[in-house]
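Q: Below is the structure, and that's it, no one-letter string:
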């Protein structure tokens, strides 16, 4: 999972400062992500092509290996996340990550907050998204 995260981050966000070394990212996945969060991977031919990490009401991580993009894996991960968290989900992404923003908006996520990056480790302006099932308080009909 950490290897996919590292490759995906480097490919999708080459101009965003990575706040942690590769070794720290690997340790974070093994010591924090896997023991504390619901985690899913997409595998083909014994290779991990994507990862989904869910918190209680948060889509914590959704990263695809560059070789796994365009195959519908992200779409399936979002649908799985919505099934697993039917009362709604929040997530953060960087404002410069236009492809991710379009992807989440296509899946019904609505931007609810923009920040200047002062509160994230990368110091990168971010946007908070929220998805609520249709008909719930605060949901948007699309």
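A: That came in fine, so what should we check first? Quantities reported herein were computed from a predicted structural model and do not represent experimental measurements. Numbering: from 1, shown residues only.

Q: okay, CA-based contacts and neighbour counts for the rest of this
A: Will do.

Q: Would you map the helices across this protein?
A: Here the chain has its helices, by DSSP state H, at 2-12, 22-28, 34-36, 73-84, 98-106.

Q: To residue 58, which of the ones you listed lies closest?
A: helix 73-84 (9.1 Å; CA to CA).

Q: who's in contact with residue 62?
A: 50-53, 74, 77 (CA atoms under 8 Å, 6 or more residues apart in numbering).

Q: In a markdown table, list the helices of the chain along with distance to residue 92 and mean neighbour count.
A: Output for the helices of the chain, formatted as a markdown table (distance: least, CA to CA, whole Å; neighbours: other CA atoms under 10 Å):
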| stretch | distance to residue 92 | mean neighbour count |
| --- | --- | --- |
| helix 2-12 | 14 | 18 |
| helix 22-28 | 18 | 14 |
| helix 34-36 | 19 | 12 |
| helix 73-84 | 14 | 16 |
| helix 98-106 | 10 | 15 |
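
Q: For residue 105, state which of the contacts of residue 62 is nearest.
A: For residue 105, the nearest member of the contacts of residue 62 is residue 74. The distance, counting by CA to CA, is 13.0 Å.

Q: Comparison target, given below:
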């Protein structure tokens, strides 16, 4: 099976990006799928792009398999979500490798504490836990992680 192509998202794909985002988030068991959640994520995609997101998708011959949002200037991996039907196929690792090409020295991210599968994966991928903090907008406890290229001073 060919590997999906990672490329910049197009504006006409934002609704589908929101759907991938919701379906992946729902697969964590932390929230149920709903029209409200989908509408909230659909509204958020263009807002976040205006605030500086570099938005990428993993395109599997016209089907969006994943979404990746980076704040390049802040070295921040904001969102990495793989559609449930593509999970377990190393697509997350490919997206992380893509991120490391764009942010070769340092990356930080936040992950919901309740999403143990995700934060344990980041730990296996070399990210170091820094702190936990409640996100006031959502009420979720967030775990903060950082990865630094070897030889980069703290």
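A: Looks like it came in fine. All figures in this text were calculated on a predicted structure; none of them were measured in a lab.

Q: For the two chains, what TM-score is obtained?
A: Once superposed, the chains reach a TM-score of 0.85 (TM-score structural alignment, normalised by the length of structure 1), with 134 aligned residues with a CA RMSD of 2.0 Å.

Q: Any chance of a markdown table for the helices of structure 1, columns distance to residue 127 of structure 1?
A: A markdown table is the format used below for these (distance: least, CA to CA, whole Å):
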| stretch | distance to residue 127 of structure 1 |
| --- | --- |
| helix 2-12 | 16 |
| helix 22-28 | 22 |
| helix 34-36 | 24 |
| helix 73-84 | 18 |
| helix 98-106 | 9 |
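
Q: Strands along structure 1, start to end?
A: 38-44, 47-54, 59-64, 89-94, 110-114, 126-131 (DSSP state E).

Q: Go through those strands and name the closest to residue 8 of structure 1.
A: strand 59-64 (6.0 Å).

Q: Give the aligned range of the closest one in structure 2.
A: Mapped onto structure 2 using TM-score structural alignment, strand 59-64 of structure 1 spans residues 77-82.

Q: average offset between that stretch and structure 1?
A: Compared with structure 1 after the fit, stretch 77-82 of structure 2 shows a mean deviation of 0.4 Å (mean CA distance after the TM-score superposition for structure 1).

Q: And residue 88 of structure 1, what's its match in structure 2?
A: Residue 88 of structure 1 maps onto residue 106 in structure 2, by TM-score structural alignment.

Q: close enough to count as contact, its match and residue 75?
A: Yes - contact criterion CA atoms under 8 Å: residue 106 of structure 2 and residue 75 qualify, at 6.4 Å.

Q: how far away is residue 59 of structure 2 from residue 114 of structure 2?
A: With distances taken as CA to CA, to the nearest Å, residue 59 of structure 2 is found 28 Å from residue 114 of structure 2.

Q: Is it possible to get the strands of structure 1 out as CSV so that each row also shows distance to residue 24 of structure 1?
A: Converted to CSV, these look like this (distance: least, CA to CA, whole Å):
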stretch, distance to residue 24 of structure 1
strand 38-44, 19
strand 47-54, 18
strand 59-64, 16
strand 89-94, 20
strand 110-114, 28
strand 126-131, 22
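
Q: These: which one's closest to residue 15 of structure 1?
A: Nearest to residue 15 of structure 1, of all these, is strand 89-94, at 11.3 Å by CA to CA.

Q: dump the residue contacts of residue 30 of structure 2.
A: The contact partners of residue 30 of structure 2, by CA under 8 Å, 6+ apart, come to 114-115.

Q: what does it align to in structure 1?
A: Checking TM-score structural alignment: residue 30 of structure 2 goes with residue 14.

Q: and if you look at residue 59 of structure 2?
A: Taking TM-score structural alignment for the superposition, residue 59 of structure 2 sits opposite residue 43 in structure 1.

Q: residue nearest the centroid of structure 2?
A: Centroid check for structure 2 by CA atoms, centre = their mean gives residue 80 as the closest residue, at 1.5 Å.
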